[in-house]
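Enquirer: no FASTA, just this:
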């Protein structure tokens, strides 16, 4: 008979009590554990190599590592990279050496492996390579960025997915019927559905919230779930893959002229703790890269938003960012200058061509005697001659800038065509017909 928990001996949290006891009890991750899938084949062979389990919080990385060790009959040493160091690795290695003499293999589980620095990760290499330690690392960060290539090459990376609402509902119902969980607790169906949605794919969060909600009302209602859940800030690994994915989504939503999506991704970043000034700098770049001369005011507005963020800070300055992002999403788009600038930089690679003599600066008598500035046609004195003279180095013929035909740039495209004709340039119809195709009649 199990001894009842007391004030001084409280029960383990519900999420801990409900950990799967076998691989068969694992919910989700069917792409790894379904029939014929990678982990299923590994377990069938009994040969478990080093792994890196990459996935969001609360999807079962630690649980899966424990279960895999049990399935292959290996000794399991759990460490957290938050607190462990090289000394702990040495101790684990010594223990693995002792067990190897008895015919027992050792699995070293390293939670949050991305927190180990290069030297600490390197300390693992020889023991993983020799097979003394089978490493299972768990991380919420992209291993491509956070795990040394040498260690990554010795371990297979498996991606764990966030649990679906259906997966979470199955876990919650199991917790309400299992003797380890909360048997007899009544939960309204709509409360269970709400909890499965709010948990955002995180089993630990779903079970922990259920446990708190059960203390707030009987039966558990949507209101008690909301109260137990509290205010959930979107997760974001500042400086990691999630962070740059959010920046990418914001930029692409602005470029795609979708103000609602742009506001959503901006809010995700700000609520997740991103530096507003960094976001402001990226917004200024969007104005230069994707709006350009289609709306020359966009850059000014974004610089003003950046100044507002610096002056007011957050949260007051966040509204200026939102204003800038909506403006950019609604603005006409042109990357003509961005494209032309990249082409200009490419055109200068490996070259140091002389400036034509008539374009050279001639501040001294000696320079003028050498012909600097001779024959230069000053536009305001000789417009015709100004257009006839050469402005690029001898032998260089470039066509870098071409207006895309939206907004201000579209209105200026007719002047561009005339200037190119005067300079003897080419004006492809494909680059100048966009306005006629996109503007309503």
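Expert: In hand now; what should we look at? Just so you know, these numbers come straight off a predicted model, no measurement behind them.

Enquirer: drop to CA atoms for contacts and neighbour counts, all remaining ones
Expert: OK.

Enquirer: ok now the helix or strand harbouring residue 41, how far from the chain's centre?
Expert: Using DSSP states H and E, the element containing residue 41 is helix 38-45. Counting by C-alpha atoms, centre = their mean, to the nearest Å, helix 38-45 is centred 31 Å from the centre of its parent chain.

Enquirer: repeat for stretch 387-407
Expert: Average the C-alpha atoms of stretch 387-407, do the same for its chain, and the two points are 38 Å apart (C-alpha atoms, centre = their mean).

Enquirer: please apply the same query to stretch 43-51.
Expert: Counting by C-alpha atoms, centre = their mean, stretch 43-51 is centred 31 Å from the centre of its parent chain.

Enquirer: could you do stretch 197-205 as well?
Expert: Put simply, stretch 197-205 sits 20 Å off its chain's centre (C-alpha atoms, centre = their mean).

Enquirer: tell me which residues of stretch 85-101 come out buried.
Expert: Judged by neighbour count (16 or more other C-alpha atoms under 10 Å), stretch 85-101 contains these buried residues: 85, 89, 92, 93, 96, 97, 99.

Enquirer: which strands and helices lie in contact with the one helix or strand residue 99 maps to?
Expert: Assigned by DSSP H and E, residue 99 belongs to helix 86-100. Where contact means 3 or more C-alpha pairs under 8 Å, 6 or more residues apart in numbering; DSSP states H and E, helix 86-100 is packed against strand 106-111, helix 118-130.

Enquirer: circling back to that earlier point, any idea which helix or strand comes after the helix holding residue 41?
Expert: strand 51-54.

Enquirer: buried set for that following strand?
Expert: By neighbour count, with 16+ other C-alpha under 10 Å as the criterion, the buried positions of strand 51-54 are 51, 52, 53, 54.

Enquirer: the residues you listed into a markdown table, with extra columns for distance to residue 419?
Expert: Written out in a markdown table, the entries for those read as follows (distance: C-alpha to C-alpha, whole Å):
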| residue | distance to residue 419 |
| --- | --- |
| 51 | 63 |
| 52 | 60 |
| 53 | 60 |
| 54 | 56 |
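
Enquirer: which two in those residues are spaced the farthest apart?
Expert: By the measure C-alpha to C-alpha, 51 and 54 form the most distant pair in these, at 9.5 Å.

Enquirer: putting a second one here so we can go through both:
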């Protein structure tokens, strides 16, 4: 069970400790002198909590939960180190309610039903109300979560559940609807810094035996990334190193030895996974190559499967770059092959190259919108039989059915394209693909109208009406001026087109 940390800046020192491994009055393992520093520094009342100010106002659900002024079931959702288990400790110690703690990692339906049955018997006999704390509730299966519904509904138990995953994805809707959802946030740097200083001075912490230098403190705050447990664990490790060296202070070098990897808010199976992936894709789509590389690094450091990243790049190459840079798909596909052929850590170089290519490439979603429109028509029932000339004529009897009759072979025409109906009758003239003027697709946008005109047998557009020339005032000079003005307009239009294309890349 995790040891979350909503910690106190003003907790009284000198609290008595219990033997290691024994149970405290709240049903959790009692705090001893050899308990981890984050456990020793846990607050004893809600007024001593630091962080989560949005949940600590008078009358707020969190205060009602701790004081038992209103019997409500609650789901605590927040990242590691934000205070979920600490709140459970406060609930367990604040009232005379019977408190039962279990972890979804080890408990099953049988354990849950046993707690509920005992709570029901005690309730009938006038005994205390039961609070059931379930840590990591997102790891319960649907069946296990279903087993809680009736007891939560009739308040046989008051459920207190903790999860690091988005409950809208990981908790079944019937259970979620029976609970109040409280969202906890990572502590900010100021709160983490204050708690580090408190731990250095407090008798339950280092008791002032060592001093923490500013640079070392900054290092611990930065690497904790809002996870107080990580900050205090690193402080404890650094203090042990300093004590072993006979030093009276914790300097930057000692702190760096204690922890050298920042806490990364990422879970390959959780909500942060989807958020980081979304930011990664949107940064490439927005052509912010530096942000895209950051999110790539975030995924790599967190241990994301490189094959997953490569698959996203292959999809992005067609979804968002497409015909504006047809080489993008080749780059992404080659990167996917490199992931299988090379592997980590070296393949991060190939991934970075692909991300740079895709982020800086001109963008076009024409392939995405084209197939989307075509699929929509098919699902709507538009279409019809395959035109007779396009049907397979290679098997015996096909010609007798008229298959292939009238088909024109495009390569017989010197242009390589002929007038012929390829679409079913219902969709003749439907334009799905709409090229953009970005990158390499600009040339396709110029060629496509001519191809459609020939294939559909449409007449060439009428040439624009000639504008009478103004009276010549200087003979050849006047003609030359008109040519220059026309050329300048054409150049301006071409320049404007280029600028528009580049501006939207």
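Expert: That came through, no problem. Owing to the predicted nature of the structure, the values given are computational and were not obtained by experimental measurement.

Enquirer: any idea what the TM-score comes out to?
Expert: TM-score for the superposed pair, counting by TM-score structural alignment, normalised by the length of structure 1: 0.89. Supporting figures: 433 aligned residues with a C-alpha RMSD of 2.8 Å.

Enquirer: one step back: nearest to residue 204 of structure 1, of the helices and strands packed on helix 86-100 of structure 1?
Expert: strand 106-111 (15.8 Å).

Enquirer: what stretch of structure 2 does that closest one fall on?
Expert: Per TM-score structural alignment, the counterpart of strand 106-111 of structure 1 in structure 2 is residues 130-135.

Enquirer: what's the overlap in contacts for residue 51 and residue 54 of structure 1?
Expert: Residues touching both residue 51 of structure 1 and residue 54 comprise 157, 158, with contact defined as C-alpha atoms under 8 Å, 6 or more residues apart in numbering.

Enquirer: circling back to that earlier point, the helix holding residue 41 of structure 1 vs structure 2, mean deviation?
Expert: In this overlay with structure 2, the average offset of helix 38-45 of structure 1 from its partner residues is 5.5 Å by mean C-alpha distance after the TM-score superposition for structure 1.

Enquirer: can you name every helix or strand that that helix contacts?
Expert: Under the contact rule (3+ C-alpha pairs under 8 Å, 6+ apart), helix 38-45 of structure 1 is packed against helix 30-33.

Enquirer: burial measure for the residue in structure 1 that residue 275 of structure 2 lines up against, as a count.
Expert: Structural alignment places residue 275 of structure 2 opposite residue 245 in structure 1 (criterion: TM-score structural alignment). Residue 245 of structure 1 is surrounded by 13 other residues when neighbours are defined as other C-alpha atoms under 10 Å.

Enquirer: tell me which element residue 245 of structure 1 is part of?
Expert: With elements delineated by DSSP H and E, residue 245 of structure 1 resides in helix 241-255, which encompasses its position.

Enquirer: in structure 2, what stretch matches the helix or strand following that helix?
Expert: Per DSSP H and E, the first helix or strand lying C-terminal to helix 241-255 of structure 1 is helix 259-271. Under TM-score structural alignment, the counterpart of helix 259-271 of structure 1 in structure 2 spans residues 289-301.

Enquirer: contacts for the matching stretch, please.
Expert: Stretch 289-301 of structure 2 is touched from outside by 264, 266, 276-277, 279-281, 283-284, 306, 348, 352, 355-356, 359-360, with contacts defined as C-alpha under 8 Å, 6+ apart.

Enquirer: deepest in the core, which of the helices and strands packed on helix 86-100 of structure 1 is it.
Expert: Each of those was given a mean neighbour count from mean count of other C-alpha atoms under 10 Å, and the largest, a mean of 26, is that of strand 106-111.

Enquirer: quick check: angle from that one to helix 118-130?
Expert: Taking axes from the mean of the first three to the mean of the last three C-alpha atoms, to 10 degrees, one finds strand 106-111 of structure 1 and helix 118-130 inclined to each other by 150 degrees.

Enquirer: how about residues contacting strand 106-111 of structure 1?
Expert: If you take C-alpha under 8 Å, 6+ apart as the criterion, strand 106-111 of structure 1 is touched by 62, 65, 69, 74-81, 92, 96, 99-100, 132-139.

Enquirer: off-centre distance for that strand?
Expert: Strand 106-111 of structure 1 has its average C-alpha position 27 Å from the chain's average C-alpha position, going by C-alpha atoms, centre = their mean.

Enquirer: report the mean deviation for that strand after fitting onto structure 2.
Expert: Superposing on structure 2 places strand 106-111 of structure 1 at an average distance of 0.6 Å from its equivalents, by mean C-alpha distance after the TM-score superposition for structure 1.

Enquirer: angle of that strand against helix 86-100?
Expert: Using the same axes, to 10 degrees, strand 106-111 of structure 1 lies at 150 degrees relative to helix 86-100.

Enquirer: picking up where we left off before, run the angle between the helix holding residue 245 of structure 1 and helix 259-271 for me.
Expert: Relative orientation of helix 241-255 of structure 1 with respect to helix 259-271: 150 degrees, computed using the same axes, to 10 degrees.

Enquirer: what's next to helix 241-255 of structure 1, contact-wise?
Expert: 141-142, 236-237, 259, 261-263, 265-266, 268-269, 283, 286, 290, 325-326, 328-329, 333.

Enquirer: apply 7 Å and report the result again.
Expert: Contacts of helix 241-255 of structure 1 with the rest of the structure, by C-alpha atoms under 7 Å, 6 or more residues apart in numbering, involve 141-142, 236-237, 261-262, 265-266, 269, 286, 290, 325, 328-329.

Enquirer: just the buried members of those residues?
Expert: Buried among the contacts of helix 241-255 of structure 1 (16+ other C-alpha under 10 Å): 141, 236, 261, 262, 265, 266, 269, 286, 290, 325, 328, 329.

Enquirer: alignment lookup: residue 363 of structure 1 to structure 2.
Expert: Counting by TM-score structural alignment, residue 363 of structure 1 lines up with residue 394 in structure 2.
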